[in-house]
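Chemist: fold the following for me, if possible:
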Amino acid sequence: MLSVPHLDREFDYLVTPEQSEQARPGARVRVRFHGRLVDAFIFERRADTDHVGRLGRLERVVSAEPVLTAEVRRLVEAVAARYAGSRADVLRLAIPPRHARVEREPAPEIAPDPPVVEPVDQAGWARYQAGGQFLAALGEGRAARAVWQVLPGDSWSERFAEAAAQTVRAGRTALAIVPDQRDVDALWQAAIARIDESVVVALSAGLGPTTRYRRWLAVLRGGARLVIGTRSAVFAPLADLGLVMVFDDGDDTLAEPRAPYPHARDVAMLRAHLSGCAALIGGYARTAEAQALVRSGWARDVVASRAVLRAAVPRVVALDDSGYADERDAAARTARLPSIALQAARSALTAGAPVLVQVPRRGYVPSLACGRCRMIARCRYCTGPLSLPERGGAAVCRWCGRGDPALKCARCGSDAVRAVVIGARRTAEELGRAFPGTTVITSAGDTIVEHTDDGPALVIATPGAEPRAPRGYGAALLLDSWALLGRQDLRAAEDTLRRWLAAAALVRDRASGGVVTVVAESSIPTVQALIRWDPVGHADAELSTRTEVGLPPAVHMAALDGDPDSVTALLEEARLPDGAELLGPVPLPPGARRPPGVPDELAVIRMLVRVGRDHGLTLAAALRHGIGVLSARGSHHPVRVQIDPLHIG
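Modeler: From the prediction side, this is the model:
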């Protein structure tokens, strides 16, 4: 595969009679190109050629295994067109590296008929309006598309497993994409309770290259009816696909960090469109992108009625975090909580239930600032943010790891520091003092706790690391809301509500005494959405706001990162569609990685190109053309192109 953009096309080679049997479409081969051997795939076999001149021969067939199926090839080409990328880059994401020993292993016998699946209990889906109709459509093999709002207390993995079982029972295959390994494991357990374990395959990066390739081959050879995996599994070579599912599409891990930077949700929906199969996006929260699918009519809402929702949700209380020092409760001042929130925690602990405390960051004090002028404390070597890893320890840079035992503000010279954000371990320490004798459990970073007991305990967790309690938490405290809502990010409000809802969904319902306390001003729209438990309304308002100001998904936007000369040259060569609007240039946003191939001494800028929803493919094609021209010339440094990036800056 040639990663050079201007060579992103097919090349013809002769196949010798000795190679003919193994040189099948989709097979891996080695060819000589410009004097060197390169890896390639056979796209098709033809009796004629458009090439003028003498054709080279295939050097050898690496493997006769047809790893590039016709459906995956169409998907690869569509993703490259959508994200202004090269097919070689997408193929690296879609097809794992070969392991010859695994290919030589005897292939397991595959049952000729689909596995027997018992009729699916529809009671779980019947709680949602149109839920039963969606399940019935899967049983009939129809291409139903839905955006599903999960009720608090409901098991998304059980419902996904039921949808997959209904699809497999109809004789087709299903694909489920989830953010991380915890979700893979949860859905796996739910699926094998309904579908024969021998035809359920889990694909994730944590398996290791050998095991993952072995399982991927099993899918390719027809040994899987359901594939569960993380973002790269969206390209799994399933035949006769009947359903594509995505859970929690707002999670950042579903965005591919490698070129051409596709989002697994968009690839999954593109695959559903190309295959003509059903699609399901589910989660406790809702993204503006998912709401756009509903608003356009491409997908249908699957939500519970307000009466069902009210019976399932906990009571949500918002408390302003100003004035803690004025409270009479000394424990409240110590634990950074209003006394009302502490009282809710005490009530739950007294009743024998665990209490969940969600904090935005792990660590002790993960961010520091000057105590006098409030300037963020940064490393004197690399300018990275400084943090306190433990009580009484020296400040350490979160980027380079160097310590700074003698902090002094670069602006005012003060040696006083203050915490910008309090981490999970510091919070656990403070709450341990506020609740002496109570078990304190911390779940964050590399020490994630999967489950906790029903007994009284304080569980301090970062977003996404919350353990599950068998009968739910008696209360949840959501701290440091300003650290989430105050981020300079297009998706700050959306992501904050998603994290809050995921934690609040683990709390018992109102009738069972469940209480969620969020330390934030109740007038903030995101807080109101949590109190009303209205992620659909919040997503609809978010989409309307983005439509007014011209931001994705209401429009398509390309971010071009590179040195000024290269970005200017790319825009000159790209045949941008009529009406394309240029925004910028601006300096590369903080936290964004420098584009590869740009020398360190050159400044990097970001230019945004905005077009309407109907011109997304035209914009991508224009940028691909410009990239190819500059690549052929070799006169400029590479420019990183991202279509509809998660973080615009």
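
Chemist: for the rest of this, base every contact and every neighbour count on C-alpha atoms.
Modeler: OK.

Chemist: surely Trp482 meets Val518?
Modeler: No - at 10.8 Å, Trp482 does not count as touching Val518 under the criterion of C-alpha atoms under 8 Å.

Chemist: more neighbours, the two?
Modeler: Set Trp482 next to Val518 and count neighbours by other C-alpha atoms under 10 Å: Val518 wins out with 27 against 15.

Chemist: I'd say the more buried one and Leu478 touch.
Modeler: Yes - counting by C-alpha under 8 Å, Val518 does reach Leu478; the two are 4.6 Å apart.

Chemist: helices of the stretch 101-250 of the chain, start to end?
Modeler: 123-126, 131-139, 156-169, 181-192, 209-220 (DSSP state H, counting those that start in this stretch).

Chemist: please generate a structure for the following sequence too, so the two can be compared:
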Amino acid sequence: MNEPVARVLPLLSVPHLDRLFDYRVPHELYDTAQPGVRVRVRFSGRLVDAILIERRRSTDYAGQLKPIERVVSPIPVVPEYLWRMVGHLAERSAGTRSDIIRSVIPPRHARAEADGLFGGGKPWADLVGSLVPVEECQRTSMADATAAWSAFRFGPELVRAAVEGRHPRASVLTPPGLDPAELVAALAAATAWGEGGVLVLAPTNRAVHAVVAALRRWLSAAQITQMTAAESPATRYRRYLAIVQGQARVVVGTRSAMLLPVAKLRLVVVLGEGDDNLVDPRAPYLHAREVAMHRAEAQEAGLVFTGVHRSAELQQWVEQGRLHTVGPTAEELRRRMPLIRAVGDSEVAQAAEATTAGSGRIPHVAFTAIRSALQAGSPALIQVPRRGYAPALACSACRAPARCRACNGPLELRGQEDSPAVPTCRWCGRPDPAFRCGDCGYRGVRMTVLGHDRTAEELGRAFPGIPVVRSSADRIVDSVRRRPEIVVATPGAEPRVAEGLYGAAVLLDPWLPLGRQDLRAGESALRQWMEAAALVSPRADGGCVVLAGEPHHAAVQQLIRWDPLGAARRELANRREAQFPPAVTVAAVDGTAQSVQELLQCWEAPPEAQVLGPVPLPAGVRLPAGLTPTHADQARRAIIRVPHAHAHALGTSLRTAQNVRQIQHAAAPLRVVMDPVRIG
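Modeler: Here you go, the predicted model:
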């Protein structure tokens, strides 16, 4: 091979160095230094990791090229189509290619590489580990998938299209009581036995484990590649090698798996696409939903989104013809629906009055639903929007929010069984046993928001002798048995009932998610309610869902009518009227007043760009790196929006502006996020 020049990408998180550099290939590395391998090069006086992108006969560099120091591994880890995808996403998201590559490829592990592929390198079909012929596995998986999807309009047609490689694109709305993991697993197994690669993305490790467990009905453990942050570095790297070398055909993972180079990709499935966990919290803040759509279109693969709810982004794709709607038949939906009702104004007022008195806040209708479920031998689910005991406090006299005297952070009460609770700062953790209101000087506090611990305490007193299970983000319970017990959970942490459903569900404090200062507040609240209601038994079996809130609110009515389609259409129409995503493309520039101004001065505006702000960073949005909570008042946000036709130009111009700012050695904190989940 007479190509002595290697073009490499140094893996450096520096915007202005996000380009290819030429190096000389020593004669002893001619055979191993192939495109896609990881190499070590000397850059600016130090050894750094890099990816070899291509080999050339000549170079445009006038000086003497430095040699590649060594090839880290002869196994190519960046296929050509992954490199093209990384380049497109970097330009679209105003990020760097090295950041994206590092998020995809696990660090090299020599022992895992020496162990080689699984099963001694056997093909995927031979890893089944049984004496059942492949043809019978194909027939069984296809029949089971067709049966599982027969309750959906065009469901069997979707299965056939995915298995035959006709790349279907669908938004699937699942009815209550149906386990989405079983549905997705059946489709994935049938597609895999049809000799196609499958990538399943789920928002949490719990959802990944549920899909993997369901896949074991049709596939062996060796045929399922699970990729989450819970695996060890050696396991992740060995599984990545199996993926990149084509042995792994079914990959199930969280958001970190969204760019894994699955060979012969035929189907991408995304569960719960509206969940914020599908957004990478690291630059360039990619969303698995957007990456999945790009992959499906670029690699001509099928794409299926599943969930009880639909976001405005998916609704726009449906209206553009990029996705088709697949939902349950009317008979199937009626058969599975629980009774859903909301309490009236009088009961909401009574609950609020009871809360002030400290004796409870659950309306009588909810108590009746819980009691009926327990008497029927089923568990009851109570969804509380906040975890903890009392995560928000206020002055008892003037109702001003209780703040920490050290850092001005919010005070909360943390449930303590052995000692009285003391107001404690959520930011710095300092207790304030001698609280004094900064506005009126009064020393008393009241609980304005109650968490799941306080709710569990109230229910334990109201239903003596009934077990109370608590589940929240910091202590998730995966499943509960079908027996009389009360489950108090925060959104997303609701346990499933083993071999059954809840007899009732009560959705408390709906004003809290609805009142959040966020563009997606109503959409997120409805999704959380629908996901909880989907765990309840049908109305014919006594299943009941009670929302303790105003029944005339639009989101509450959409829940009662079980109208995810209407909710998505209404949300998209509101966004179009306000000119916010997904109707337009938006970039959020976060930092200090100085850093935001520096970027805007370096920025070359694309056509029809509109700059809003800078304004103080919205509450609840994570601070940019370099700003501490004590300096949160310095954080600013500027919103830049353009029509979709100029989205790529916006990402490219912001990427260039960051390069210029880096060259000028600007040090003030700055973060650029394209189409952020939280806008304000």
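
Chemist: which residue in structure 1 lines up with Pro582 of structure 2?
Modeler: Aligned counterpart of Pro582 of structure 2 in structure 1: Pro553 (TM-score structural alignment).

Chemist: ok, now Trp83 of structure 2?
Modeler: Under TM-score structural alignment, Trp83 of structure 2 pairs with Arg73 in structure 1.

Chemist: what helix or strand is that match on?
Modeler: helix 70-82 (DSSP states H and E).

Chemist: and for the aligned residue in structure 1 for Gly165 of structure 2, the neighbour number?
Modeler: Counting by TM-score structural alignment, Gly165 of structure 2 lines up with Gly141 in structure 1. Residues contacting Gly141 of structure 1 under the criterion other C-alpha under 10 Å number 19.

Chemist: my understanding was that Gly141 of structure 1 contacts Val168; is that so?
Modeler: No - using C-alpha under 8 Å as the test, Gly141 of structure 1 is too far from Val168 to be in contact (9.9 Å).

Chemist: got any residues that touch both of the two?
Modeler: Here Gly141 of structure 1 and Val168 have no joint contacts, going by C-alpha atoms under 8 Å, 6 or more residues apart in numbering.

Chemist: go through the helix holding Arg73 of structure 1 and flag the buried ones.
Modeler: Judged by neighbour count using 16 or more other C-alpha atoms under 10 Å, the buried positions of helix 70-82 of structure 1 are Glu71, Val72, Arg73, Leu75, Val76, Glu77, Ala78, Val79, Ala80, Ala81, Arg82.

Chemist: likewise for stretch 279-293 of structure 2?
Modeler: Of the residues in stretch 279-293 of structure 2, those buried (16+ other C-alpha under 10 Å) are Val279, Ala283, Pro284, Tyr285, Leu286, His287, Ala288, Arg289, Val291, Ala292, Met293.

Chemist: over in structure 1, find the residue span that stretch aligns onto.
Modeler: Going by TM-score structural alignment, stretch 279-293 of structure 2 sits over residues 255-269 in structure 1.

Chemist: and that stretch, end to end?
Modeler: Start to finish, the residues bounding stretch 255-269 of structure 1 are 14 Å apart (C-alpha to C-alpha, to the nearest Å).

Chemist: stretch 240-249 of structure 2 now?
Modeler: End residues of stretch 240-249 of structure 2 are separated by 12 Å (C-alpha to C-alpha).

Chemist: and if you look at stretch 223-241 of structure 2?
Modeler: Using C-alpha to C-alpha, the two ends of stretch 223-241 of structure 2 sit 14 Å apart.

Chemist: ok now that stretch, how far from the chain's centre?
Modeler: Relative to the mean C-alpha coordinate of its chain, stretch 223-241 of structure 2 is positioned 19 Å out (C-alpha atoms, centre = their mean, to the nearest Å).

Chemist: flag every buried residue along it.
Modeler: 223-228, 234-241.

Chemist: ok so, going back, how far away is the match of Pro582 of structure 2 from Ile605 of structure 1?
Modeler: To Ile605 of structure 1, Pro553 of structure 1 is 23 Å away according to C-alpha to C-alpha.

Chemist: what residues are up against the residue nearest the centre of structure 1?
Modeler: With distances taken as C-alpha atoms, centre = their mean, the residue of structure 1 nearest its centroid is Leu254 (2.3 Å). Contacts of Leu254 of structure 1 were listed using C-alpha under 8 Å, 6+ apart, and they are Val178, Pro179, Thr230, Arg231, His263, Ala264, Arg265.

Chemist: conserved subset of the residues you listed in structure 2?
Modeler: Counting by both residues aligned by TM-score structural alignment, their matches' C-alpha atoms under 8 Å, the contacts of Leu254 of structure 1 that remain in contact in structure 2 are Val178, Pro179, Thr230, Arg231, His263, Ala264, Arg265.
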